[in-house]
Structures are given as structure tokens and as C-alpha cells.
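Chemist: Below are the sequence and a predicted model for it; my questions follow.
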Amino acid sequence: MIKHTNTKHSSGNADSEITVVNRRLFLRSAGLATSLGTIIIAAGCSKDDHPMIPGGEEVNLGSGDIGVLNYAYALEQLEAAFYAKVVDSFYSGATDAEKAILTDIRDHEIVHRDFFKAALGSNAIKGLTPNFDGIDFGSRAAVLGAAKLFEDTGVAAYNGAGRLIKDPNYLLLAGKIVSVEARHAAVIRDLINPKSMDFAGDDIIDMNGMDKAVAPGDILAAVKGFVKDMINGANVGK
């Protein structure tokens, strides 16, 4: 489940958005403001936990490396759509620093989304339809809490899918993207709970000091409530 939002940032105007990203190679102000809950990896969710929303379609990600790339593309669509909606109308009380950080993240996610779409070409899945009805975009806590969930889930997803990639070039690119997603996750956690150690909490880092890795099936179960389409990832990496 995932979609392009109908905002000025989620489609079109890609060249200007990429230019903005090129001017901002790193996130600014990685030491600001606020925290929320832990990542909700819904491993073992049943089909009835998040039933397909009426009007949604089943989207098959495919198999092999194409399936893995479409899996990443689906997740990047979700993140790009979420941050486009956040930036289109910031929550009440957002500081200039928070606006700058969230805008940077939006720009990064748009580039990631468009990269996968271009790389996949005719093998790319369609533009998915997000379902953000459960998120109060006027609430700082709700927005940053959702951002934390999406970023932590994204890092775990890339880590879990890496072993399924057969082409070393794709693996290298995935490694570069997941490092950016981890930066996003860290700065969001710092906004939620400033000057704490939560940026590398034990809910996301294991006893060996490694980021957790989660299989595609569990990630798709975790995010399906945020997408109107039913995503079929049964053959990802096979």
C-alpha cells in the first residue's frame, strides 16, 4: 500500500527539486529538538490487520533483483509522498530548523524515488496510492512519530533486502541509499528526543552494535496500512 500525493512536490518539477538537493548535500542542524515511540515492525501480522482499502489494486513487485528494486521503489514512494505532504503544510509551531530538515529529507526521498523509477524503466510498478488518513499532519508529535516509523522501517528494510540482491552494482547503490536513510532516522530521533542517545536506541541497534535487518514480507506487513494498493512481494529476491 503506497501513493503519490497530489502536491506540488510529489510529481513534476523534479529538476528544480534535484537542484535543491545538490545544493544541500548534508542535513543541517543535526542537534535540535524532540521523541515518540518505537518502530512498529509488524512481523506476523495477519491479513485482517490492515485489509485492502476499497478501490486499491494488487501490485506485484516481481522477482529477482527487479523485485528488490521495486520493493525499494514502493517504500521510497511512501516516504516521498509523506514528506511532500508534511512540507506542503507544516505542523503548527514548526521551527525554521525543523522546516529545513524536513524539506531536506523530502528532497532526498524524491531523488531516491525518481532514481528507482528511472532504473527500473518499463519494469517499474505503478505509482502507488498512499493512505495517510490516520496521521494528524497538524500535530508535531504525530508527524515526527510517523517520520520515525518510516525512517526506522526504511533502514531495516534495506538491511533485510541487501542479502537478496544479486547484482553487486545494485547492492552498492542500495548501501549508499540506506546510509542516507540512517541519517534521516538519526536526525528525526534527535528532533523527538534532543540531546539523548535515542538516535541509536536499542530498539533499532542489536547487541552487536548493528542496525536491525527485517525481511521484505514483515516490512510490507508493517506499512500496508499506509497504502491503498495491496503489494504482493512474495517473489522478491527469488
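Modeler: That came through fine. Numbers count the residues shown, from 1 in each chain.

Chemist: from here on, contacts and neighbour counts on C-alpha atoms
Modeler: Fine.

Chemist: Which residues are in contact with Ile125?
Modeler: By CA atoms under 8 Å, 6 or more residues apart in numbering, the residues touching Ile125 are 59-61, 70, 74.

Chemist: again, only using 10 Å
Modeler: Shown in contact with Ile125 (CA atoms under 10 Å, 6 or more residues apart in numbering): 59-62, 67, 69-71, 73-74, 117.

Chemist: so which of those comes closest to Ile18?
Modeler: In terms of CA to CA, no member of these lies closer to Ile18 than Lys117, at 14.6 Å.

Chemist: which SS class is that closest one?
Modeler: For Lys117, the secondary structure call by DSSP: H, G, I helix; E, B strand; the rest coil comes out as helix.

Chemist: so what's it closest to, chain neighbours aside?
Modeler: Distance criterion CA to CA, 6 or more residues apart in numbering; nearest residue to Lys117, sequence neighbours excluded, is Ala124 at 5.9 Å.

Chemist: So which of the contacts of Ile125 wins on neighbours?
Modeler: Tyr71 (30 neighbours; other CA atoms under 10 Å).

Chemist: for comparison:
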Amino acid sequence: MKNNELITQDELQEERLFNSSLGRRSFLQFAGASAAGIALMAAGCKKDRNYGDVSMGATLDFKDDFGVLNYAYALEQLEAAFYVKVASAPPSSFTTAQKAYFQDIQFHEVAHREFFKNALGTAAIGSLEVDFSSIDFTNATSVLGAAMAFEDLGVAAYNGAGVRIKSTDYLVLAGKIVSVEARHAAYIRDIISNGTFADLASLAPLGAVNANGLDGALTPDKVLAIAGKYVKTKINVINL
């Protein structure tokens, strides 16, 4: 880090956790060799792409799989930023177990984010600026409500994006991640109200079909419209 570079307390906390042995271990166990393989594919096929500068906003180009991967990367940035903030200073009413679980979820989301960032290489969009002003991080109800919203939306986003993925390797990857997001969603829902983890009827607005036991699925435009409340960076969508 450059001496004249200004970073926030949340970024300092994230740097510490990611440099810790647990942070590194969590990422390496999740990513493994597959991340390197996807990164090589991205570098070999898309050397002309460089979306790192988001000063004019971030562009998600859905003409190919890289647009879908960047879409997932954007959502994982949002989730990781949220959980890093919660884990660094959880609400005082959180139990010891809840604090531990939110730490674990934090590592999962940071691992997801870093996986996409490294896999996409120069094809990755830059870091998004988030806006959590509507969340009271000192209040457990506010934090849990936001966590449920993020997790439920994340599951619907991956489910809705699956049809756009052409590569079977990427599709398998998305399936592995969405299953983890669903575990998070189930846990958060049970903290809020025990036994509601399987309440698909309440997820009808996200596309769930309770009668068929199907979880939600939303198209990227609908997901981004909902997530936009928490993102300051303008996200441009083309070829959707």
C-alpha cells in the first residue's frame, strides 16, 4: 500500500483478516487450482478487456460468460463489504455463536469475491463503492434483515443467471457458490424466526414457487434494481 493512499477503517479490517492465517486458508481452500484455470482462460481469450477503472461506472456486458462472471463479482463485492463491516463490530446483542457464524460467512463472501477477481484478471470490473447508510449496524434486527435480503437476493441472482452461462465449467462453479449462499440464507432466516428456512412462499417476489419446491430466480436487471440501493457506483448493463 502506498504511503499516500487513504483507506477506510473497514478496508484496514478487511486487509488484516485476509492476511490472517484463517483468511488465507479459507480462500485457498475455496479457490484452489480451478481459479488459476479460469484466470488463464480469461487472460488467453480476453486480453483486450480491462474494466478496472470504475470512475465512469462499471459496465456489465452480457454478450458472453465474462459479463455473467462480472455480474457475480459485483454482487459478491456487495456481500463481502457488508459482512466485513458486521464481523468487525457486531451488534452487542449478538450471541457468541452468532458472532462466530457471521465471521464464517464473512470469510466465505471474501473468498467468493477474491475468487472472481483473480479468475477474471484484467477482464474484471473495478471495486464498487457501497452505500450502507440505510442499515443500522448497531441494531441486530437491522443487520439480520439486511443479511436476509442480501442472501435471498444472491440466491435468486445466481439461479436467474444460470441460463446465461455457456461454459459448463462456469455453470458448475456458479452451482457450488449458490449452494453456499443458500446455506447462509437458511441460517439467517432461522435466526430471525426459527423454522422459516424452508418458507418459499415468502420468496414469491424473488421468483420462488412454493408448490413445486423451487427457489427464487431473477434476471440481472431486476436484481441490480434491488441491489442498487446499496451501491453508489453506477452500473451500466449492455447486451442483456
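Modeler: Received it, and whenever you're ready, just let me know what you need. Values in this document were obtained by computation on a predicted structure and should not be read as measured data.

Chemist: related to what we said a few turns ago, can you list the contacts of Ile125 of the first structure in a markdown table and add secondary structure and distance to Leu172 of the first structure?
Modeler: Shown next, in a markdown table, are the contacts of Ile125 of the first structure (DSSP: H, G, I helix; E, B strand; the rest coil; distance: CA to CA, whole Å):
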| residue | secondary structure | distance to Leu172 of the first structure |
| --- | --- | --- |
| Val59 | strand | 26 |
| Asn60 | strand | 25 |
| Leu61 | coil | 21 |
| Gly62 | coil | 21 |
| Gly67 | helix | 17 |
| Leu69 | helix | 13 |
| Asn70 | helix | 16 |
| Tyr71 | helix | 16 |
| Tyr73 | helix | 16 |
| Ala74 | helix | 19 |
| Lys117 | helix | 17 |
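
Chemist: Just name the closest of those residues to Ile204 of the first structure, please.
Modeler: Tyr71 (20.9 Å).

Chemist: Next up, the contacts around the residue nearest to Lys117 of the first structure.
Modeler: Ala124 of the first structure sits in contact with 61-62, 66-67, 69-71, 73-74, 116-118, where contact means CA under 10 Å, 6+ apart.

Chemist: now for the residues you listed, which pair is the farthest apart?
Modeler: Gly62 and Ala118 (16.5 Å).

Chemist: on that earlier part again, let me have the contacts of Ala124 of the first structure in a markdown table, adding distance to Thr153 of the first structure as columns.
Modeler: Listed next are these as a markdown table, based on distance: CA to CA, whole Å:
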| residue | distance to Thr153 of the first structure |
| --- | --- |
| Leu61 | 18 |
| Gly62 | 21 |
| Ile66 | 21 |
| Gly67 | 18 |
| Leu69 | 16 |
| Asn70 | 16 |
| Tyr71 | 13 |
| Tyr73 | 14 |
| Ala74 | 13 |
| Phe116 | 18 |
| Lys117 | 20 |
| Ala118 | 23 |
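
Chemist: The spatially most central residue of the second structure is in what secondary structure piece?
Modeler: Nearest to the geometric centre of the second structure sits Glu76, at 1.9 Å (CA atoms, centre = their mean). Using DSSP states H and E, Glu76 of the second structure sits in helix 65-88.

Chemist: which secondary structure elements does that helix contact?
Modeler: helix 9-19, strand 58-61, helix 96-120, helix 140-161, helix 168-192, helix 220-227, strand 235-238 (3 or more CA pairs under 10 Å, 6 or more residues apart in numbering; DSSP states H and E).

Chemist: one more time with 8 Å, if that's ok
Modeler: helix 9-19, strand 58-61, helix 96-120, helix 140-161 (3 or more CA pairs under 8 Å, 6 or more residues apart in numbering; DSSP states H and E).

Chemist: dump the residue contacts of the residue nearest to the centre of the second structure.
Modeler: Counted by CA under 8 Å, 6+ apart, Glu76 of the second structure has contacts 109-110, 112-113.

Chemist: hmm, try it at 10 Å
Modeler: 70, 82, 108-117, 150, 154.

Chemist: what does Met148 of the second structure give?
Modeler: For Met148 of the second structure, counting by CA under 10 Å, 6+ apart, the contacting residues are 154, 184-192.

Chemist: which one of the helices and strands packed on helix 65-88 of the second structure lies closest to Ser26 of the second structure?
Modeler: helix 96-120 (6.5 Å).

Chemist: After superposing, tell me the mean distance of the closest one to the first structure.
Modeler: When the first structure is overlaid, helix 96-120 of the second structure sits 0.4 Å from its aligned residues on average, using mean CA distance after the TM-score superposition for the first structure.

Chemist: okay, the angle between that helix and helix 65-88?
Modeler: For helix 96-120 of the second structure against helix 65-88, the angle between stretch directions is 150 degrees (axes from the mean of the first three to the mean of the last three CA atoms, to 10 degrees).

Chemist: hang on, the earlier thing: include distance to Gly213 of the second structure when you put the helices and strands packed on helix 65-88 of the second structure into TSV, please.
Modeler: Shown next, in TSV, are these (distance: least, CA to CA, whole Å):
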stretch	distance to Gly213 of the second structure
helix 9-19	37
strand 58-61	31
helix 96-120	25
helix 140-161	14
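
Chemist: which residue lines up with Gln77 of the second structure in the first structure?
Modeler: The alignment partner of Gln77 of the second structure in the first structure, by TM-score structural alignment, is Gln77.

Chemist: If we ignore the residues flanking it in sequence, what's nearest its match?
Modeler: Arg113 (5.7 Å).
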